[in-house]
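In: Just a sequence and a predicted model for now, questions to come.
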Amino acid sequence: MTATHDAQEPSRRDFLYIATGATAAIGAGFLAWPFIAQMNPDRAALALASSEVDLSQIAEGQVVTVKWRGKPVFVWNRTKDQVETAKSVPLSDLPDKQARNENMPGADASDVNRAAKGKENWLVVVGVCTHLGCVPISNSGDFGGWLCPCHGSHYDSSGRIRRGPAPENLPVPPYAFDSDTKIKIG
C-alpha cells in the first residue's frame, strides 16, 4: 500500500473524530437553547403588543392618534361625504394599487378594502409616512387626508398616497371591533 492510498481511505479514527464533533455540536446546541429562549419577550411585553381604543370619544370627522408598538396610529371617524369621496376615486388614479391592509392581504386599494366592512366611516392607519418615516398632519393636503410636511407626500381620506415621493399607502394595522364602541389594534 502507498501513502496516497491510505490518505484517501477513511479509517475508524476518522469516523470517531466526525462522530465526536457532531455530538459536541449537538450538545452545544442543547446547552445554548435556554440562553437563546430567555431572549424572547415575556407575556407582559406581548400584552403591550395590542392597544384598545374607545371609539365613543371620537366625534364625526375627528382624527385621534394613539400609540401601538411605539408607532402613532390614526383612528378617523370619517363623515359620509369623506367616505363617498374616498369610494369615488378610481384605482387608475392611485400610484399604489395595493390596500396594504394586514386584515386583507393582497387586496386592491379601493376604500372598501381599507376600512372595516360595515363600519366604513372608521379608518385606522399607521401614522408614519412611507417615504422617510415622518408623521403626517391630519386633515391636510390636496386630497383631504394627510400631508407629510417634510417632503410633500399627500394622502387622501382613505390613507392612500396620491402625490409626492411616498411609494406606498399608509398601512392598515391588524385590528378588530370588540364592540360598536371599541376596537383592538394588534
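Out: Received it, and whenever you're ready, just let me know what you need.

In: going forward, measure contacts between C-alpha atoms and count neighbours the same way
Out: Noted.

In: ok, then the element right after the top helix by length along the chain?
Out: If you go by DSSP state H, the chain has its longest helix at helix 12-37. With elements assigned by DSSP states H and E, the helix or strand that comes after helix 12-37 is helix 43-47.

In: Quick check: buried residues in that next one?
Out: Across helix 43-47, burial judged by 16 or more other Cα atoms under 10 Å covers no residue at all.

In: After that helix, heading C-terminal, what element do we hit next?
Out: Assignment by DSSP H and E places the next element after helix 43-47 at strand 51-54.

In: Included below, for side-by-side comparison, is a second structure:
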Amino acid sequence: MSEHETTSETLGEPTRRDFLYLTTGMAGAVGAVSVAWPFIDQMRPDASTLALGAIEVDVSSLTPGMSLTVKWRGKPVFIRNRTDDEVKAAKAVELSDLKDPIARNANIAADAPATDIDRSAGENRENWIIMVGVCTHLGCIPLGQAGDFGGWFCPCHGSHYDTAGRIRKGPAPMNLAVPTFSFVKDTVIKIG
C-alpha cells in the first residue's frame, strides 16, 4: 500500500470522494434536465391543434343521395350517403378505365386497387364515401353531384370524378384521398 492510498481504496470500497463525484454528477444532470425541459415542452402541439386531429360527425340526417361537407385539419371533407344507383354505377366501372388505379384510402393498404369497395366505408357500409375535398390537380374544391360521371367536378380546370371519388377525366392525376375514419356509432363517423 502506498502512503497516499487509504484502506478503502485498496479494497475497492467507495470513498467520500466517490460519493461527492456521484452527488455532483446527479445534481448536474437534474440541472441540465430542468433547463432543457421548457425547450422540449414547447415543441409539443397545443390543445387546439390536438383537437383538430380528429373530429366526430353525426350523419344521422343524411338520407341516401345527401352529402355533407365538414372541415378537418383546415380542409373540406366530403361525406356522402350514396344511393343504390350510385353504388351500382361505381361498381360497374372497370379498373382499366380508371386514370388512377390506386384506391388512395388511408384505411387500407397503400397499393389497394381503386375498386368501389376499397374507396367506400367497407362491406356493410358501401353506400358511405368519405373523401378529402381537394382536387388533386391544383388544390381547388370540386362541386358535388356534378360533372360527366355524377360525382364531383372541379370547374377550375375541368377534372371529373365519379361517385366513388375516382378521377375519370381532366388534368387531375389522382383520385380524391380517403382520410382515416371509423364509425364510432351507426350514425357517427370519427375522422382522423
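Out: Arrived safely. No experiment lies behind these values; they were computed from the predicted model shown.

In: Drop the TM-score for these two in here.
Out: The TM-score (TM-score structural alignment, normalised by the length of the first structure) is 0.81; 160 aligned residues with a Cα RMSD of 1.9 Å.

In: where do the helices sit along the first structure?
Out: Using DSSP H, helices in the first structure cover 3-8, 12-37, 43-47, 80-87.

In: Give me whichever of those helices is most buried.
Out: Mean neighbour count (mean count of other Cα atoms under 10 Å) peaks for helix 80-87 among the helices of the first structure, with a mean of 16.

In: what's the mean deviation for that one versus the second structure?
Out: For helix 80-87 of the first structure, the mean deviation from the second structure after alignment is 0.5 Å (mean Cα distance after the TM-score superposition for the first structure).

In: Which stretch of the second structure is that helix matched to in the alignment?
Out: The alignment of helix 80-87 of the first structure onto the second structure (TM-score structural alignment) spans residues 84-91.

In: Off-centre distance for that stretch?
Out: Relative to its chain's centre, stretch 84-91 of the second structure lies at 27 Å (Cα atoms, centre = their mean, to the nearest Å).

In: What lies in contact with it?
Out: 115-117, 126-127, 162-164 (Cα atoms under 8 Å, 6 or more residues apart in numbering).

In: Among these, name the buried ones.
Out: Among these, those buried by neighbour count (16+ other Cα under 10 Å) are 115-117, 126-127, 162-164.

In: Including distance to Pro101 of the second structure, could the residues you listed go into TSV?
Out: Formatted as TSV, these follow (distance: Cα to Cα, whole Å):
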residue	distance to Pro101 of the second structure
Thr115	8
Asp116	11
Ile117	13
Glu126	19
Asn127	20
Asp162	13
Thr163	15
Ala164	12
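
In: Tell me which of these fall in strands.
Out: The members of these all map outside strands under DSSP state E.

In: so which of the helices of the first structure comes closest to Trp68 of the first structure?
Out: For Trp68 of the first structure, the closest of the helices of the first structure is helix 43-47, at 11.3 Å, according to Cα to Cα.

In: follow-up on the earlier one: quick one: the helices of the first structure as TSV, columns for distance to Pro173 of the first structure too.
Out: Converted to TSV, these look like this (distance: least, Cα to Cα, whole Å):
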stretch	distance to Pro173 of the first structure
helix 3-8	60
helix 12-37	28
helix 43-47	16
helix 80-87	19
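
In: Of all those helices, which one comes closest to Ala59 of the first structure?
Out: Closest to Ala59 of the first structure of those is helix 80-87 (Cα to Cα; 13.0 Å).

In: State the span of the second structure onto which stretch 171-185 of the first structure is aligned.
Out: The aligned range for stretch 171-185 of the first structure in the second structure is 177-191, by TM-score structural alignment.

In: got the end-to-end distance for that stretch?
Out: Using Cα to Cα, to the nearest Å, the end-to-end distance of stretch 177-191 of the second structure comes to 13 Å.

In: List the buried residues of that stretch.
Out: So, applying 16+ other Cα under 10 Å, buried residues of stretch 177-191 of the second structure: 177-179, 181, 189, 191.

In: How about stretch 159-167 of the first structure?
Out: By 16+ other Cα under 10 Å, the buried positions in stretch 159-167 of the first structure come out as 159-163, 165-167.
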